[in-house]
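>>> just coords:
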């Protein structure tokens, strides 16, 4: 009868080790708070970027799924929208250039304060160089600044050429039509894309000289517009 040889005794592992929930959680938090884990975590900027990118991609994927043709159809639609926006922007810019920025164009004076004599000198210099657009602009500025220096107009930043002509017509009623024509020429050159001529500048220079010789109507309040 064969004999059964007894092998080495196997150690009994005993009952399983049970750790309570709270100590286990605290141990896990201590382990995860170690520097080795923190070094591999993305920074705040990266996490924000990842979140935004996920939202953008998710939105585009949803749009592509709902668009006929998938991604290709979505790209075509986006290209058409961009082309439409560009066309509208160019069109609105052209309209603003033709009509001027707001009613009656933009501000008459766009640089630092200068005297009427300085504006006249600048107009004469532009005229000698046949730069009639700039000559017309400086001549009208000389006219308005001269009226301000004579206390016939109240200095007011942002005043347009049309506003200046309307206000100057009250103390100078005999030259009201010429003032309005000068303002119209200024706006056409500055905002309407038109070019002045030597005759345009000559008319404004003559108007400037006539205004200097004219006696104002001092019964009208200074700087008020003609009704």
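Yep, that arrived. A quick note: this is a predicted structure, and the numbers were derived from the prediction, not measured.

>>> CA only for contacts and neighbour counts going forward, please
Noted.

>>> In the chain, what residue spans correspond to strands?
Taking DSSP state E, the chain contains no strands at all.

>>> the helices in it, which residues?
Chain-ordered helices for the chain, with DSSP state H as the definition, fall at 21-32, 35-38, 44-66, 70-99, 116-128, 132-149, 161-168, 176-190, 198-213.

>>> Below is structure B, check it against A:
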């Protein structure tokens, strides 16, 4: 019976046989991401099981989640800012590339709106607002200023328009970084903000209210 066993198998034949064997369904493939998710699920399951039998355990879990969020959110915010910095001169930059006047930005915004390109129209209208604030000497010319920074700085100078400026910055971020489509209504709100900024009077330093 021993003579029936083949003895002329080469190393290459053995390797190919092993590869075919490992490729069969009894050896399921698992990516590193699957293993990571499984580890997280196991950790959470163990944490919940431990908390269920300990007085105040659920409070510890909530506290731990808050701590994790407190660390993760600033990291995500910094990553977002770094991503913005890498897009210098692109559509997401508030004021970059060739310098345009506020009137030129408005004209470009209106052209985009007429063509139904609402995201581009919204971005150009906020750029018109930024240039207006600079022309009125309410803001200094600062390359790389973000929409959020614009709203915060201008809101201190124009408290009556602060809420609308914050909303305009969120709208700019939504259509630029949030992959949300611009709309005619969004552009109308940005145009209303532009009119408001043109008419708003700055708060005098030291004046009541």
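Yes, it's here. Since we're looking at a predicted model, the values are computed, not measured.

>>> ok, back up a step: quick one: closest of the helices of the first structure to residue 109 of the first structure.
helix 132-149 (7.0 Å; CA to CA).

>>> what stretch of the second structure does the closest one fall on?
Correspondence between helix 132-149 of the first structure and the second structure is established over residues 118-135, with TM-score structural alignment as the criterion.

>>> what's the mean deviation for that stretch versus the first structure?
Once the two models are superposed, stretch 118-135 of the second structure sits on average 0.4 Å from its counterpart in the first structure (mean CA distance after the TM-score superposition for the first structure).

>>> contacting residues for the aligned partner of residue 215 of the first structure in the second structure?
By TM-score structural alignment, residue 215 of the first structure lines up with residue 201 in the second structure. With contact taken as CA atoms under 8 Å, 6 or more residues apart in numbering, residue 201 of the second structure is in contact with residue 158.

>>> what does residue 140 of the second structure give?
residue 134.

>>> Residue 105 of the first structure: which of the helices of the first structure is closest?
Using CA to CA and comparing these, the one that lies nearest residue 105 of the first structure is helix 176-190, at 6.2 Å.

>>> which residues of the second structure does the closest one align to?
Helix 176-190 of the first structure corresponds to residues 162-176 of the second structure when matched by TM-score structural alignment.

>>> Check the mean deviation of the matching stretch from the first structure.
Here the mean offset of stretch 162-176 of the second structure against the first structure after fitting is 0.4 Å, by mean CA distance after the TM-score superposition for the first structure.

>>> what's in contact with the match of helix 132-149 of the first structure?
For stretch 118-135 of the second structure, contacts defined as CA under 8 Å, 6+ apart pick out 94-95, 101-106, 108-113, 139-141, 150, 154, 168, 171-172, 175-176, 181-184, 186-187, 190-191, 194, 197-198.

>>> May I see the PyMOL selection of the buried members of the residues you listed?
Isolation of the buried members of the contacts of stretch 118-135 of the second structure (16 or more other CA atoms under 10 Å) is achieved in PyMOL through the command below:
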select buried, resi 94+95+102+105+106+108+109+110+112+113+139+150+154+168+171+172+175+176+182+183+186+187+190+191+194+197
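
>>> wait, residue 157 of the second structure sits on residue 202?
Yes: in this structure, residue 157 of the second structure sits in contact with residue 202. The criterion is CA atoms under 8 Å, and the distance is 5.3 Å.

>>> Give me the common contacts of those two.
When contacts are counted by CA under 8 Å, 6+ apart, residue 157 of the second structure and residue 202 are jointly contacted by residue 138.

>>> buried residues in the match of helix 132-149 of the first structure?
Under 16+ other CA under 10 Å, the buried positions of stretch 118-135 of the second structure are 118-134.

>>> With stretch 155-168 of the first structure instead?
159, 160, 161, 162, 163, 164, 165, 166, 167, 168.

>>> So what would you say the end-to-end distance of it is?
Start and end residues of stretch 155-168 of the first structure are separated by 12 Å (CA to CA, to the nearest Å).

>>> what do you get for stretch 151-162 of the first structure?
19 Å.

>>> Kindly report the same for stretch 134-144 of the second structure.
Chord length of stretch 134-144 of the second structure, first to last residue, is 14 Å (CA to CA).

>>> got it, and stretch 153-163 of the first structure?
End residues of stretch 153-163 of the first structure are separated by 11 Å (CA to CA).
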